[in-house]
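A.B. asks: just coords:
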């Protein structure tokens, strides 16, 4: 995918703040600090389009990005971050749910899971939820550079087992810092996005 244009369109909390209905949207869901913003930056060849932070819970809004005027990426707030209040977590949950349930132009949700750790309770709930809405249940196993390549299969098998995934092709090991499998993620996205 040749990236000619990548820009932030909107940061939203409520539906009336979403950008107007337009091109198809792909959302990125995952725990706080799993690497959603880093994945978006890597895919569009930009360092700071999506703000990254070493501090979990940084993304507290839905962030909409226009790519090539052909489709949009939507960075969802991280889930399962313990250091925010229960009320705040419920607010984020409602924000994410409203978007996933009501946005007509949403065509796929990619879930990010840190390859080093088995999926947690929130990951499993989110995965089941994504699947219940008819999405494929694609998983990007981030931070793949943090373990040796020889251990990838073992860690991916744990993710596959815990999430009840049948198809190996639905899990892609990825590293933003080393650009591992950037092309593979794009291939997967291009098979989903109806671009000319």
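C.D. replies: That came in fine, so what should we check first? Small disclaimer: the values here were computed from a predicted structure and weren't measured.

A.B. asks: going forward, measure contacts and count neighbours with C-alpha atoms only.
C.D. replies: Will do.

A.B. asks: wait, doesn't residue 62 sit right on residue 11?
C.D. replies: Yes - counting by C-alpha atoms under 8 Å, residue 11 is a contact partner of residue 62 at 5.6 Å.

A.B. asks: take this one as well and set it beside the first:
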């Protein structure tokens, strides 16, 4: 359900609920709706008017993160040189991946498989845009594409939850360093 046509306070409530759920997922995979309602400063009724169940709320968190990640590619390219835009986008991928892990762990396999299937093409397209710009600028190698980079990034899902903070960004740095063209500043 979109926020278009909603009263401003109802749209704000929905946004607060999604943000509270996202924050809770970053902390733990075990998210309870009453805790999310409390964090969002809304009652249970308001939460259920916006999201009929836990799965609907978690799916909305995931979709919003995908939308923000995809939109960030264009925004970053407008504000930074291509290699730096790619680096900043990969940093965002780490944040996205952390929430994605929580959402996928909390959903039934059929529900998360559908979400992932619908998000793959937009994310690959955003990454492709960044890679093409960085290739044209001469800052990354020309022999890799978005699909290959996504396969490398996918291995981050093997990092255990208790190791995420210590390992995710350093591993993403290894991926980025591998993309840089020899002699490029990056």
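C.D. replies: Sure, I can see it. From a predicted model like this one, the values you see are computed outputs, not experimental measurements.

A.B. asks: drop the TM-score for these two in here.
C.D. replies: In this superposition the chains share a TM-score of 0.32, using TM-score structural alignment, normalised by the length of the second structure; 102 aligned residues with a C-alpha RMSD of 5.3 Å.

A.B. asks: nearest residue to residue 77 of the second structure in space, please, no chain neighbours.
C.D. replies: Leaving aside its sequence neighbours, residue 77 of the second structure sits nearest to residue 85 (C-alpha to C-alpha, 6 or more residues apart in numbering; 5.4 Å).

A.B. asks: what helix or strand is that neighbour located in?
C.D. replies: If you go by DSSP states H and E, residue 85 of the second structure is part of helix 82-106.

A.B. asks: show me what counts as buried in the helix or strand that comes right after that helix.
C.D. replies: Past helix 82-106 of the second structure, further along toward the C-terminus, the next helix or strand under DSSP H and E is helix 109-136. The neighbour-count check on helix 109-136 of the second structure (16 or more other C-alpha atoms under 10 Å) flags 112, 115, 119, 123-124, 126-135 as buried.

A.B. asks: thinking again about what came up before, give the contact list for the residue nearest to residue 77 of the second structure.
C.D. replies: Residues counted as contacts of residue 85 of the second structure (C-alpha atoms under 8 Å, 6 or more residues apart in numbering) are 73, 76-77, 79, 130.

A.B. asks: and residue 65 of the first structure, by the same measure?
C.D. replies: 6-10, 72-74.

A.B. asks: distance of the residue nearest to residue 77 of the second structure relative to residue 33 of the second structure?
C.D. replies: Residue 85 of the second structure sits 36 Å away from residue 33 of the second structure, going by C-alpha to C-alpha, to the nearest Å.

A.B. asks: likewise residue 166 of the second structure?
C.D. replies: In terms of C-alpha to C-alpha, residue 166 of the second structure sits 29 Å off from residue 33 of the second structure.

A.B. asks: more crowded one of those two?
C.D. replies: Higher neighbour count among residue 166 of the second structure and residue 33: residue 33, with 16 against 10, using other C-alpha atoms under 10 Å.

A.B. asks: list the residues that contact the more buried one.
C.D. replies: By C-alpha under 8 Å, 6+ apart, residue 33 of the second structure lies in contact with 44, 54.

A.B. asks: ok, back up a step: take the contacts of residue 85 of the second structure and lay them out in a markdown table including distance to residue 12 of the second structure and secondary structure.
C.D. replies: Output for those, formatted as a markdown table (distance: C-alpha to C-alpha, whole Å; DSSP: H, G, I helix; E, B strand; the rest coil):
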| residue | distance to residue 12 of the second structure | secondary structure |
| --- | --- | --- |
| 73 | 26 | helix |
| 76 | 26 | helix |
| 77 | 29 | helix |
| 79 | 28 | helix |
| 130 | 32 | helix |
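
A.B. asks: Serialize the residues you listed to JSON lines and add fields for distance to residue 152 of the second structure.
C.D. replies: Putting the contacts of residue 85 of the second structure into JSON lines (distance: C-alpha to C-alpha, whole Å) gives the following:
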{"residue": "73", "distance to residue 152 of the second structure": "19"}
{"residue": "76", "distance to residue 152 of the second structure": "22"}
{"residue": "77", "distance to residue 152 of the second structure": "22"}
{"residue": "79", "distance to residue 152 of the second structure": "26"}
{"residue": "130", "distance to residue 152 of the second structure": "16"}
